[in-house]
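return atomic coordinates for the entry below.
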Amino acid sequence: MTFTEDLRRENDDIFQAIFNHPFVRGLGEGELQDDAVAHYVKADYEYLNTFMQLYGTAVSQSKKREDIAFFQGQIAFVLGDEIHPHRNLCDYIGVPYEELKGFPMPPTADHYRTHMKSVATEGLLGKTIAAMLPCPWTYQEIGRELKKEFAPETNHPFYEWIEFYANDSITETTDYLLKRLDEEAEAASLEDRQLMKEAFRKSCQLEYAFWEMSYTKEDWPVAEGVLK
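Down below sits the predicted model:
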């Protein structure tokens, strides 16, 4: 069993919880509350800004040109392609995408960002990948699960979102990160392998928490000077 196969097995409980989360189920069923969708887009826009920065960190930690080219390409992919699922969500709620940019991150999203940046500052590419991998990996599997269960047609409200994350481009991204994490883990010490596992599981937990944050419209306890 490879290192990443072991990671998937050890964290199947979180993957299954994500598949069954009401926000994810709502994507498949084609019905979500508008304000929850807006909350998700606001937070995810800022989250993806951080993710691009982490790809930049991965570039600085890379020793092979193949890795540098891959991570640079991923920055371009997020900038140019990953806006499409956001626009699908914005079309669903009838709000221009531009109106949902530039908002403060809710607590959970901010925690997730801080976690990944903290791991990345330790300087090891394997740890950085381990912290980042749950994002594309869980989304890839969500897309596949929703496509398999609901078989959405083009008139489905979230057809474009589901198709985007079920398609080959996400698979290629995930497969490359899986391969590189297996290689980095093979060369790592037992201590660093354990730290990779811990970083990966915490990111999985925070992936689930991100969906919950969006569904409940989580905010900071004091907003606009009013104690909630």
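
CA atoms for contacts and neighbours, from now on please.
Fine.

C-terminal to the helix or strand in which Tyr165 is found, what's the next element?
Using DSSP states H and E, Tyr165 sits in helix 159-166. For helix 159-166, the following helix or strand on the C-terminal side (DSSP H and E) is helix 168-187.

what comes into contact with that next one?
2-4, 74, 125-126, 129-130, 133, 136-137, 140, 164, 192-193 (C-alpha atoms under 8 Å, 6 or more residues apart in numbering).

run the last query once more with 6 Å
By C-alpha atoms under 6 Å, 6 or more residues apart in numbering, the residues outside helix 168-187 that reach it are 3, 126, 136-137, 193.

for that helix, which positions count as buried?
Buried residues in helix 168-187, defined by neighbour count with 16 or more other C-alpha atoms under 10 Å: 170-171, 173-174, 177-178, 180-182, 184-185.

that older thread, quick one: the helix holding Tyr165 to chain centroid distance?
14 Å (C-alpha atoms, centre = their mean, to the nearest Å).

let me know the angle separating it from helix 168-187.
Note on geometry: by axes from the mean of the first three to the mean of the last three C-alpha atoms, to 10 degrees, helix 159-166 and helix 168-187 are set 30 degrees apart in direction.

would you map the strands across this structure?
Secondary structure of the chain by DSSP state E: the strands cover 222-223, 226-227.

between those, which one is closest to Ala151.
Between Ala151 and the strands of the chain, the shortest gap by C-alpha to C-alpha is with strand 222-223, which sits at 40.5 Å.

chain center to that closest one, what's the gap?
Counting by C-alpha atoms, centre = their mean, strand 222-223 is centred 26 Å from the centre of its parent chain.

elements contacting it?
Where contact means 3 or more C-alpha pairs under 6 Å, 6 or more residues apart in numbering; DSSP states H and E, strand 222-223 is not packed against any helix or strand.

how many neighbours does the residue nearest to Ile75 when sequence neighbours are not counted have?
Spatial nearest neighbour of Ile75, chain neighbours left out: Met52 (5.3 Å); criterion: C-alpha to C-alpha, 6 or more residues apart in numbering. Residues near Met52, counting by other C-alpha atoms under 10 Å, number 19.

so how far is Glu82 from Met52?
11 Å (C-alpha to C-alpha, to the nearest Å).

sequence B follows; please return its structure for comparison with A:
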Amino acid sequence: MTLRQRLWARAEPLLAQVHAHPFWTGLCDGTLPPEALWHFAEQDFRFTVPAYARALARTAAVAQRPEQGALLAGAAGATFESLDRMARELDVLAGRFDTLKPADGISPTTLAHTSFLTASSTASFAAAIGGLLPMTWFHQQVCVELRRRLVPGTRYTDWIAQYCPGDGFDGYVEAYLALVDDFAATAPEAELALLEDGFLHGALYELAFCEAAWRLQSWAETTSERNA
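This is a model prediction of the structure:
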């Protein structure tokens, strides 16, 4: 069994939960409250995607081979460039739903997720490529399901179209997975354990992120729950 097959076996149950989550099912059929989509899109744009881009750049800097560095540095650049498009889409959402307002700041889950991305990218190359992989692989798999289950003509059709990447993204995901398998061919077991643990934690954050958007998570909500 290759490393990617082992990772997939660990990710598949979590990915099934992501696909079944009311955030994504509501996005497909148009029943998702606009505030939940706004929470997701704004947190992604302001915090998660920039942190991911920086983490990719740091990982590229410590890559063991030039082709690995080139792949990850190119992904970092493309991720930074995507922020302009994401800003335009936020403006479109705000124009369509006049009840939407900017969040006070980073949510608890987003803070934990971005801190994890930063920590992974500064720990070791193994921890980095494992911890960052779910944002790439899960995004690909979520978009496959979004396109398959989208109810045509619903109010989020345009947003889904811009959220899902073009055909070239599949090639990048395959190249990243090939990098993981290539690394695994010579890495010691301790490094592989770091990679797999990082991957599992990153995958859990993919589920937590859509749950936070669904609940409109905020620090005020978290404080209320703790004091209840």
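
what does the superposition give as a TM-score?
Here the TM-score for the pair of chains, by TM-score structural alignment, normalised by the length of the first structure, is 0.84; 222 aligned residues with a C-alpha RMSD of 2.8 Å.

rewinding a little: save the buried residues of helix 168-187 of the first structure as TSV, and put in distance to Tyr47 of the first structure too.
Shown next, in TSV, are those (distance: C-alpha to C-alpha, whole Å):
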residue	distance to Tyr47 of the first structure
Ile170	17
Thr171	20
Thr173	18
Thr174	18
Leu177	19
Leu178	21
Arg180	23
Leu181	22
Asp182	25
Glu184	25
Ala185	26
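
pull the most distant pair out of those residues.
Ile170 and Ala185 (22.3 Å).

give me the most central residue, the second structure.
With distances taken as C-alpha atoms, centre = their mean, Met135 lies nearest the centre of the second structure, 3.3 Å away.

aligned to that residue, what sits in the first structure?
Met135 of the second structure maps onto Cys135 in the first structure, with residues paired by TM-score structural alignment.

need the contact list for its match.
Shown in contact with Cys135 of the first structure (C-alpha under 6 Å, 6+ apart): no residues.

distance of Glu206 of the second structure relative to Trp219 of the second structure?
Distance from Glu206 of the second structure to Trp219 of the second structure, by C-alpha to C-alpha: 19 Å.

of these two, who's got more company?
The neighbour comparison of Glu206 of the second structure against Trp219 (other C-alpha under 10 Å) goes to Glu206, with 18 against 14.

and the gap between the more buried one and Ala63 of the second structure?
From Glu206 of the second structure to Ala63 of the second structure the distance is 25 Å (C-alpha to C-alpha).

residues of stretch 27-47 of the second structure that come out buried?
Here stretch 27-47 of the second structure shows 27-30, 32, 34-45, 47 as buried, counting by 16+ other C-alpha under 10 Å.

chain center to that stretch, what's the gap?
Centroid displacement of stretch 27-47 of the second structure relative to its chain, using C-alpha atoms, centre = their mean, is 14 Å.

show me the helices in the second structure, by range?
Secondary structure of the second structure (DSSP state H): helices located at 3-20, 22-29, 34-43, 49-61, 66-96, 108-123, 125-149, 157-163, 168-184, 189-215, 219-227.

nearest to Pro102 of the second structure, of these?
Checking the helices of the second structure against Pro102 of the second structure by C-alpha to C-alpha gives helix 34-43 as the closest, at 7.6 Å.

quick check: angle from the closest one to helix 189-215?
140 degrees.

distance from helix 34-43 of the second structure to the first structure after superposition?
Compared with the first structure after fitting, helix 34-43 of the second structure has a mean deviation of 1.7 Å; criterion: mean C-alpha distance after the TM-score superposition for the first structure.

next: stretch 7-18 of the second structure.
Counting by mean C-alpha distance after the TM-score superposition for the first structure, stretch 7-18 of the second structure comes out at 0.8 Å.

which residues in the first structure does that stretch align to?
Going by TM-score structural alignment: stretch 7-18 of the second structure matches residues 7-18.

quick one on the thing from earlier: out of the strands of the first structure, deepest packed?
Highest mean neighbour count of the strands of the first structure: strand 222-223, a mean of 9 (counted as mean count of other C-alpha atoms under 10 Å).

and for that strand, what are the contacting residues?
Counting by C-alpha under 6 Å, 6+ apart, no residue sits against strand 222-223 of the first structure.

10 Å instead?
Residues outside strand 222-223 of the first structure that contact it (C-alpha atoms under 10 Å, 6 or more residues apart in numbering): Lys228.

kindly report the same for stretch 6-22 of the first structure.
Outside of stretch 6-22 of the first structure, the residues within contact range by C-alpha under 10 Å, 6+ apart are 1-2, 4-5, 24-26, 28-29, 32, 130, 134, 137-139, 141-143, 145-146, 196-198, 200-201, 204-212, 215.

circling back: on average, how far is the helix holding Tyr165 of the first structure from the matching bit in the second structure?
Following the fit onto the second structure, the mean deviation recorded for helix 159-166 of the first structure is 4.2 Å by mean C-alpha distance after the TM-score superposition for the first structure.

packing partners of that helix?
When contacts are defined as 3 or more C-alpha pairs under 10 Å, 6 or more residues apart in numbering; DSSP states H and E, helix 159-166 of the first structure sits against helix 22-29, helix 83-93, helix 134-150.
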